[in-house]
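Participant: From the sequence below, what's the structure:
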Amino acid sequence: MFVMPPPPPPAIPAPVIREDVRYYAIEGRGEPELVAQMNAKGYRDQHGRYWGYTSPQLKWSFDTQPAEGHCNLVDPKVVLTITTTLPAWTPPAGTSAAMTAKWHAFDRAIRHHEGEHARIARDEARELVALMRRHRRDVTCGGLDASLQAQGRVIMRRAEAANAELDRRTRHGATEGVAMGW
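Facilitator: Here you go, the predicted model:
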């Protein structure tokens, strides 16, 4: 009698990552006007208002299916949507070259800082895919589901802590140049 080995578990696709940058327009010729505009128009959530903000929305899902004495992971997906909100300023005619240069340095710094938050989110999505690639099969579907959920929560908590540590260490980017003290 010839016995066929069980089919291999399905391939786990790379995460789908979508990134969008949204701008809010600010106006003014100097620091006081720009700060006032960013304070009034920046991204707002329950914790306050931010001049720049990166909002990752991570969704991951999978099903399990029993097959020949074990359980396979089926239909695994990781989808990450990163929305970054930034100020946009066009220097009005007559703005000093020094003010324009300071803005460009600020703009580079805020993009870098928000880019660090986006990198943490991309790493989190890739870690979830790697987790599912390592754990495609288990003895029981309940065990497979519980294991993936528990380890997934660890990955998500680690990303949340990394974001909080980044903001604590940089004072929300201030030590990286996301500050107006001109």
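Participant: make it CA atoms for all contacts and neighbour counts henceforth
Facilitator: Noted.
Participant: now Glu33: how far from Trp103?
Facilitator: Distance, Glu33 to Trp103, by Cα to Cα, to the nearest Å: 13 Å.
Participant: How about Ile155?
Facilitator: On the measure of Cα to Cα, Ile155 and Trp103 end up 36 Å apart.
Participant: I'd like the structure of this one too, to check against the first:
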Amino acid sequence: MRVVKSLWRAMIIGLVAGFVWTPALAAPQITETTKTYSVSETTARGLRSEMRNKGPKGFWGYTRWDIRWTPGCRVSARIVYTLPQHSNPDALPDRTRRAFDRMVANLAAHERLHGQNGINAAHEISRANCKGGAAIIRKYNRADKELDRRTNHGARDGVTLD
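Facilitator: Presented below is the predicted three-dimensional model:
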């Protein structure tokens, strides 16, 4: 009983003194996965057309991030990268295979930049104790659009197939 009274006394003193106990913020839970879609054309021209037709939303690659938080401010980010994968790379002429492999590596690096925007949004929401989360998400959606504008959807970073 004496311990309970001491705890109550300490809590009241803390509140009167202006101290508020807040739990330590947990780091956001980040989940990243990569999905692929299959392409089979064997020429650069054919691959460009096939990726435009089969790729998500008409793009060769795509990143979707989804940020969620609980009323207690546990933040999670789910990031899904979608990239092309050749169904029979041995059928590609050497030059086309090298160009395709280089393009996919550059595309993956570009998409990871989009994923990093999602991760940054999750961390910022967590640091803000989940206040203004929707505005933070809009901020990083704009950052994604600016990244694509600045890089021409990755073309300036080597996401080309010549």
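Participant: Structure 1: helices as residue ranges?
Facilitator: In structure 1, the segments counted as helices under DSSP state H are 31-41, 97-134, 141-170.
Participant: Can you say which of these is nearest to Asp63 of structure 1?
Facilitator: Within the helices of structure 1, the stretch nearest Asp63 of structure 1 is helix 141-170; the backing value is 8.1 Å (Cα to Cα).
Participant: Now do the closest one against helix 97-134, angle only.
Facilitator: Orientation check (axes from the mean of the first three to the mean of the last three Cα atoms, to 10 degrees): helix 141-170 of structure 1 against helix 97-134 gives 160 degrees.
Participant: Select the longest strand from structure 1.
Facilitator: strand 70-89 (DSSP state E).
Participant: If I take that one and helix 141-170, what angle do their directions form?
Facilitator: Put simply, strand 70-89 of structure 1 runs at 20 degrees to helix 141-170, going by the same axes, to 10 degrees.
Participant: Mind giving me the packing neighbours of strand 70-89 of structure 1?
Facilitator: Secondary-structure packing of strand 70-89 of structure 1 (3 or more Cα pairs under 8 Å, 6 or more residues apart in numbering; DSSP states H and E): strand 16-26, strand 53-67, helix 97-134, strand 137-138, helix 141-170.
Participant: again, only this time at 10 Å
Facilitator: Other helices and strands packing on strand 70-89 of structure 1, by 3 or more Cα pairs under 10 Å, 6 or more residues apart in numbering; DSSP states H and E, are strand 16-26, helix 31-41, strand 43-45, strand 53-67, helix 97-134, strand 137-138, helix 141-170.
Participant: could you list every residue that touches Ala159 of structure 1?
Facilitator: Counting by Cα atoms under 10 Å, 6 or more residues apart in numbering, Ala159 of structure 1 touches 117, 120-125, 153, 165.
Participant: and the residue most central in space within structure 1, what does it touch?
Facilitator: Residue closest to the mean C-alpha point of structure 1, counted by Cα atoms, centre = their mean, is Ala121 at 3.0 Å. Ala121 of structure 1 makes contact with 17, 54-58, 80-82, 115, 127, 156, 159-160, 162-163 under the criterion Cα under 10 Å, 6+ apart.
Participant: What about these, which one has the most neighbours?
Facilitator: Ranked by neighbour count under the definition other Cα atoms under 10 Å, these are headed by Thr54 with 23 neighbours.
Participant: Could you verify my assumption that that residue touches Thr84?
Facilitator: Yes. Counting by Cα atoms under 10 Å, Thr54 of structure 1 touches Thr84, with 4.2 Å between them.
Participant: Show me which positions of stretch 115-126 of structure 1 end up buried.
Facilitator: 116-118, 120-122, 124-126 (16 or more other Cα atoms under 10 Å).
Participant: Give the aligned range of it in structure 2.
Facilitator: Stretch 115-126 of structure 1 corresponds to residues 112-123 in structure 2, going by TM-score structural alignment.
Participant: now the matching stretch, how far from the centre of its chain.
Facilitator: Counting by Cα atoms, centre = their mean, to the nearest Å, stretch 112-123 of structure 2 is centred 4 Å from the centre of its parent chain.
Participant: same thing with stretch 53-73 of structure 2?
Facilitator: 7 Å.
Participant: got it, and stretch 21-34 of structure 2?
Facilitator: For stretch 21-34 of structure 2, the distance to the chain centre is 14 Å (Cα atoms, centre = their mean).
Participant: Out of the contacts of Ala121 of structure 1, which is nearest to Ala109 of structure 1?
Facilitator: Comparing the contacts of Ala121 of structure 1 against Ala109 of structure 1 with Cα to Cα places Gly115 closest, at 9.6 Å.
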